[in-house]
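# My questions concern the predicted model and sequence given below.
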Amino acid sequence: MLRELMIENFALIDRLSLEFGPGFNVLTGETGAGKSIIIDTVSLLLGGRSSWEQIRAGAESARIEGVFELEERPEIDNLLAGWGIPVGDDRLLVVSREIKMSGRSRCRMNGQNVTVLTLNEVGRLLMDIHGQHEHQSLFSPVFQRALLDRFGGEHLKQEAARVAELYTKWQGVKKELADLEMDEAEEKRRVELYSFQLQEIEAARLQPGEEEELSRERNLLAGAERLYTYVSEAYHRFYGRDDGGAILDHLGTSVEALSRAAEIDPQLRPWVETANRVACEVEEVARELRAYRDQITFDPERLNQVEERLDEIAKLKRKYGPGIPEILDYAAKLRKELASLSDRTARQQELTQQLATLEAELGRAVQALSALRRETADRLETAVMEQLHEVNMGKTVFKVALNRIPDPRDGLEINGEKVAVGKDGIDQVEFMVAPNPGEGLRPLARIASGGELSRLMLVLKVILAEADQIPAMVFDEIDTGIGGRTAQAVAEKLLLLGCTHQVICVTHLPQIASLAHHHYYIEKTTHDERTTIKVRALDQEERVEELARMLGGAEVTTTTREHAREMLQLAATLRSDRNRT
C-alpha cells in the first residue's frame, strides 16, 4: 500500500506531505481544486509519462516521493532483487522521481537510480490506476482482449507468448519464401547484373594497398626530372664543384687549419674531432646522393601505365566502394548472392517444408489459446454478473464474444477455413451487454451509458485486482454519470474492496465519501498572487461539514449537516458489518 506521498513544485503544489491509511481513502474538494493532480503524481511514481510543463511556475524542478509498504510477494521480491534494489526488514520501498526543465527525469528506488521502465514494471505490481479518461479505452477490442488475457492468469499468458513466438517465426519464413519466389525475369536480371559486376571487379585483379603504392610511384615518375635536378645540385655543392667551391673542400681546409691550431692549444682537439666527424658525415651524404641520383628513372611509358591503372581503380571506386577493401568486400557479397540465387530451388523446398510445419504448430497453438480464452471468458462472465448485482446492475447480461475474421488470401487454415491471425492469435474479443431484460446483446460501445460504463469498469477493476493480486487501487472519479441508489451501491463496492485492498478514490458523491475509512479534503488557495493546493485529513466534525457541502452545494444548512451526520453513522454501521463478515 501507499503509506506516504511527498510532493514539491508540481503543478499548483508548492510543498505537500500526505499520509494515506489502509482500506478505503477518499479525496474530495470543490470542482477545480486540483484533486486529479494528486492522482497524476501517483501515476508518475508508477512510471507514467512526465513533462517539464508539470513543474510549478518559477521552479527549476519538481519532485515526488512515495513510501510503499510491500506485502510478502515473491513476484515483486524477485523483480527488485533482479535489479539489485534492496528491501529491508521493514518492507518499505521509497520511490522518488525528479522532473527537470530539460524534460528529463531522475528515478530512484530505495536510493538506487533506476529507469522509467523499471518504475513501470514495479508500479504495475504495486497499484492499479483508473483515470478519468480510461472509460473510452473499454470500447477498444484490443483493450478488451488484454483484460480477458489478464484474467486468464499465468497459464493463458504462457500460451499467448507461445503463439506470438510461433507467429513471428511463421511470418519470417513466409517473407523469406516470398522473396525467393520472384518471377524468372527478375531473377535472370539480377543474375546478369551480379555476374557482370563480379566479372568487372575480378578482371581488375585488385590488390590491397595497390592504390597507395601506385600513387607514390606516380608522384616519383611525374617529378623525376625535377628530382634529378635538385639532387644533382645538392651533390655538386657538397662534393662535385670544379671551381673549388665544394663544401667538402672547405671543410677539409677548415679541419686542417683547426688541427694546426690544436698543436698550439690542446684544448681545441675535441673541436678537431667534431669537425672531422662532420666532414665524414657530409662526405657520406654526398656519396648517397650520387647513388640515389644515378637510380632516378625517366620512364614516360611507365608513368602512362600507372595513370591508366589509377584511372581504372577510380572508375571501380565510383561504382562499388570508396576504396579497394570495400570493392573486394562487395565482390564477396556478389559471390554469396549468386550462390544463393543458384541454390534458390533447394532453399525454396526447405522453406516450404518449414512453413508447413510452422503452420501446423501455429494452428494447434492458436486453437489451444482460443479454447483457453473461451474457458476464461465463461469465468469472467460469471464473475462480472455476480459483481454487477452488487452495483445495482443485477438485470444486466454480460457476455464475451470470441469471433474470427475470414481471410481467404493470407489467413491461417483452421478446420478447413482460412482466418485472420496475428501475434495475439485468431480471436477478436468483444464485450457484449444487454442492460435491460428483453433487449438483445449489443457491443458495449453502442449501448452503455456513462454511469453503466463507470460501474462496469469498477467491476472489471475489482475482478482483475483480485486475479493479479494488486494490493492498492486508485480511482479518479469512478462516479461519473451515477447517483442515488447506484451511487450507494458503488460506494459499498468500494468499501468492500477496501476490506482487502488499499483504495484511493477521487469523488464528488457524498455516498462514496461517507463510507471511506480516511477522508482528505483538497482546496485551492491564493496568497501573494500565487495559487497553491493544500490537502488535509478531516476529523469527524470536518467530515460532517464536507459531506454537507457535497449534499447542499454552496449553501450548508442545518438540514444538510444532520443528513451528513446520519450518513456517517450509517456508514460506520455498514463498515462494522463488513469487518465482521
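Thanks, I have the structure now.

# CA only for contacts and neighbour counts going forward, please
Noted.

# On the three-state scheme, residue 430 is what?
What DSSP: H, G, I helix; E, B strand; the rest coil gives for residue 430 is strand.

# So it versus residue 445, what's the distance?
10 Å (C-alpha to C-alpha, to the nearest Å).

# Those two: who's more crowded?
Ranked by neighbour count (other C-alpha atoms under 10 Å), residue 430 and residue 445 place residue 430 first, with 23 against 18.

# ok, now which ones touch that one?
Counting by C-alpha atoms under 8 Å, 6 or more residues apart in numbering, residue 430 touches 141, 144-145, 400-402, 443-444.

# just residue 407 next, same as before
Taking C-alpha under 8 Å, 6+ apart as the test, what residue 407 contacts is 418-420.

# circling back: and the contacts of residue 430, which of them are buried?
141, 144-145, 400, 402, 443-444 (16 or more other C-alpha atoms under 10 Å).

# And for this structure, the residue most distant from the center?
The C-alpha centroid of the chain is most remote from residue 264, which lies 91.2 Å away (C-alpha atoms, centre = their mean).

# Restricted to helices, list the buried ones among the contacts of residue 430.
141, 144-145 (DSSP state H).

# Of the residues you listed, just say which sits nearest to residue 561.
residue 144 (43.3 Å; C-alpha to C-alpha).

# so that closest one sits right up against residue 138, yeah?
Yes - under the criterion of C-alpha atoms under 8 Å, residue 144 makes contact with residue 138 at 6.4 Å.

# which stretches of the stretch 401-550 of the chain form strands?
Applying DSSP state E, counting those that start in this stretch to the stretch 401-550 of the chain gives strands spanning 412-414, 417-419, 428-434, 442-443, 472-476, 502-506, 518-527, 530-537.

# this is the comparison structure:
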Amino acid sequence: MLTELSIRDFAIIDQISITFKEGLTVLTGETGAGKSIIIDAIQLLSGGRGSVEFVRHGTKKAEIEGLFIVERDHPIYRTGEAFGVDIQDDGMVVLNRTITNQGKSICRVNGKLVTLGIMKEFGQALIDIHSQHETQSLMDPDRHIELLDVFAGEGIRPTLEEYQQVFDKYRTLRKRYKDLSQNEQEMAQRLDLLEFQLRELQEAEMEPKEDEELAEERKKLLNYEKIYQGIHDAYYSLYGEQRGLDWLSHAMTSLESTADVDENIAKISEELANSYYLIEEMTFQLSSQMAELEFDPERLNQMESRLNELNRLKKKYGGTVDDMLQYASKIEEEIDEIKNKDSHLSKMESDIYELGQDAVLEAKAIHDIRMEAASRLGEYIHEELRDLYLEKASFAVDIRMKEGKEQDPMFEGKPVQLMPNGTDIVKFLITTNPGEPLKELHKVASGGEMSRIMLALKRIFSRHQGVTSVIFDEVDTGVSGRVAQAIAEKIYGISEGSQVLCISHLPQVAAMADTHIRIEKRVDNDRTHTAASELTHEEQADEISRMITGAELTETTVEHAKELLVMADKHKRNK
C-alpha cells in the first residue's frame, strides 16, 4: 500500500505530505482545490508523462516521492531482481520523480537512478489509476486476454508456460528457415562473408584462454626487475652466514639439547625443526625461481604483436578468445547449412511442422481453460452488475482462434496464427439495453453506465492483479440516488482486497470512507497553496453536509450526513 506521499513545488502545491492508511481513503474538496493534481502526482510515480508545466511557477524543479509497503510475495520483488533494484525484506519501496524547469525528468527507485520505462514497470505493479476520462486497461480490447488469464489464475499458468516454450522454438526455427531460404544472390553474399570470417579466425590459430595466458606472461616480463629484486632480497635474507636460516639453525640446536628434559620444550623444538625445514625448502624454491628468471625482449615483442592481433580480431568477433572460437564454430555450422541448403531446408520444414502441431495442441488446451474461465467470469460480472442496478445488462467474453495464413499450422482443417500467448483473440462484450446487440466495452457511450461497468470489472479483477493501491479519480461522475449508494458500496468492496484512494463528489462515497481527507486551496501572500487534512468524525459529517448542499450547513443536511455515516457503518459491519 501507499503509506506516504510527499509533493513539493508541483503545480499549485508548494509542499504537502500525506499519510495514507489501509482501506478506503476518500479525498474531497472544492473544484480546483488540487484533488486531481495529487492524483496527477501519483500518476507520475507510475511512469506517466511529465511536463515542464507541472513545475510550480518560480521554482527550479518539482519533486514527488511515494513510500509503498508490500508483502514478501509481491511481484515487485521479481521486478526488482530484473532491473537490479534492491528491495529489502521489510517490503519498503520508494519511488521518486523529479521534473526540472528545463523539462528533464529524473527517476529513482529505492535511491537507484532508473529510466522512465523502468519506473513505469515498478509504478504499474504498485498503482492502478482509473479516471472517468482516460482509456483504461479494462476497456482496452488488447488487454482483455491478459485480464482473462489473470482471472483464470494458477489453472492456466503451467499450460501457458509449456506453450510459450514450444512457441519460442517454433518462432526461432521459422526465422532460421526464412533466412536460409532467401534469394540466391543474398545467400551467395552471405556465404562469401562467412567464409572470409572463418578463414581469418582459423588462420589466427587461436588456443583457448590464449589471451589470458599471454596477458599474464606479459605482465611478468614488464615487471621483471621488480620480481627479480623481490626474489633476490628474500633469498639472501634467509640464506647465508648470519642470515635467517643460520639463526634458525642455532635456535633449533639450542632447543634440541634440552628437549629430553622438558616435554613442553620438546614440542616447541619439534615445531621449530619443522618450520626450519619448511623455510629451507622455500629458500631452494626461491633459488630456482631466480635461476629461471630471464628477461627476453624478443619474447615481449612477440607477445605484444600477438596481443595486438587478438585485440584486432576481438573488435570484430568477440570480447575474448573463447568468444571468438565459439563464433567460429557457429559460422562453420551456418556455412554448412548454406552449402547444403536443400537438405537443411527439408529437415527444417519437418521440424517446423512438428513444432507447429505441438504448439497448436498446447494452444487448444489454453483455449479450453479460457472458455471455462470466461463462463465463470460472465457469472461474476452479471452478479456485480445486478448490484449496480444494471440487471438488464448482458456481458459476454468473445474468444475465437485467430485465422492464420496458408503456411501456418492447421487446426481442424483451418490454419491458425500462433502468437506469444496462444491463438486466441479475446474481447469483452456488453449491452445495457435488452434487444440491443453486444458491443465492445469501449463503445458503451453513457458515462454513468461506463462508471458502473468499470467498477464491476474492477471489483472482480482487483482480487487477482496484486496491485497494492487502486486509485479512482471521479469515476462516479454522472450517477446519483440508489446507483450512487451502490457505487459507494462497490468501491468499499474493492478496498477490502486493496488499498483504495478515491476522489469523489458523492456524499455516499465519502460516508463509506475509512479515512476522509479534505483538500483545500488557500491564498497567502498573493500565492495559492494546497493543503490536506484528515477529518475527525464530526468534521466528516460537516464535509458530507457541504457536499449535499453545496452551500451553508443546515440542521437538515447535517442530520442527513450523519444518517449516511450510520448507514455506511452498518454496511461495513454486515460485510
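On my side now, so go ahead. This structure is a prediction, so every number in the text was calculated from the model and none was measured.

# quick revisit: rebuild the contacts of residue 407 of structure 1 as TSV, extending it with neighbour count and distance to residue 182 of structure 1.
Below are the contacts of residue 407 of structure 1 laid out as TSV (neighbours: other C-alpha atoms under 10 Å; distance: C-alpha to C-alpha, whole Å):
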residue	neighbour count	distance to residue 182 of structure 1
418	17	24
419	19	26
420	19	25
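
# Now flag whichever of these is closest to residue 215 of structure 1.
Using C-alpha to C-alpha, residue 420 comes nearest to residue 215 of structure 1 of those, at 62.9 Å.

# now for the closest one: what does it line up with in structure 2?
In structure 2, the residue matched to residue 420 of structure 1 (TM-score structural alignment) is residue 417.

# Mean per-residue distance, the top helix by length along structure 2 versus structure 1.
Counting by DSSP H, the longest helix found in structure 2 is helix 341-387. Mean deviation of helix 341-387 of structure 2 relative to structure 1 after superposition (mean C-alpha distance after the TM-score superposition for structure 1): 1.3 Å.

# which bit of structure 1 covers that helix?
On structure 1, the counterpart of helix 341-387 of structure 2 by TM-score structural alignment is residues 344-390.

# Centre of the chain to that stretch, how far?
28 Å (C-alpha atoms, centre = their mean, to the nearest Å).

# Quick one: classify residue 311 of structure 2 as helix, strand or coil.
Of the three states, residue 311 of structure 2 takes helix according to three-state DSSP.

# Can you report how many residues neighbour it?
Neighbour tally, residue 311 of structure 2, other C-alpha under 10 Å: 17.

# Return the distance of it relative to residue 381 of structure 2.
65 Å.

# Next, the residues that contact stretch 475-493 of structure 2 from outside, please.
23-24, 130-132, 387-389, 447-448, 451-452, 455-456, 459, 500, 504-506, 508-509, 512-513.

# Can you give me the stretch of structure 1 that the helix or strand containing residue 285 of structure 2 aligns onto?
Using DSSP states H and E, the element containing residue 285 of structure 2 is helix 263-292. Across structure 1, nothing matches helix 263-292 of structure 2 (TM-score structural alignment).

# helices and strands around that helix, which ones?
Counting contacts by 3 or more C-alpha pairs under 8 Å, 6 or more residues apart in numbering; DSSP states H and E, helix 263-292 of structure 2 is packed against helix 224-238, helix 244-256.

# returning to what we had before: and the longest helix of structure 2, what other elements does it pack with?
Partner elements for helix 341-387 of structure 2 (3+ C-alpha pairs under 8 Å, 6+ apart): helix 144-152, helix 157-180, strand 394-401, strand 410-411, helix 447-465.

# Tell me which of those sits nearest to residue 119 of structure 2.
helix 447-465 (18.5 Å).

# Give me the mean deviation of the closest one from structure 1.
Mean for helix 447-465 of structure 2 is 1.5 Å (mean C-alpha distance after the TM-score superposition for structure 1).

# That helix corresponds to what range in structure 1?
So helix 447-465 of structure 2 is aligned with residues 450-468, judged by TM-score structural alignment.

# buried ones in the matching stretch?
451-465, 468.

# likewise stretch 567-575 of structure 2?
568-569.

# Report the distance from it to the chain centre.
Remark: stretch 567-575 of structure 2 is offset 38 Å from the chain centroid, using C-alpha atoms, centre = their mean.
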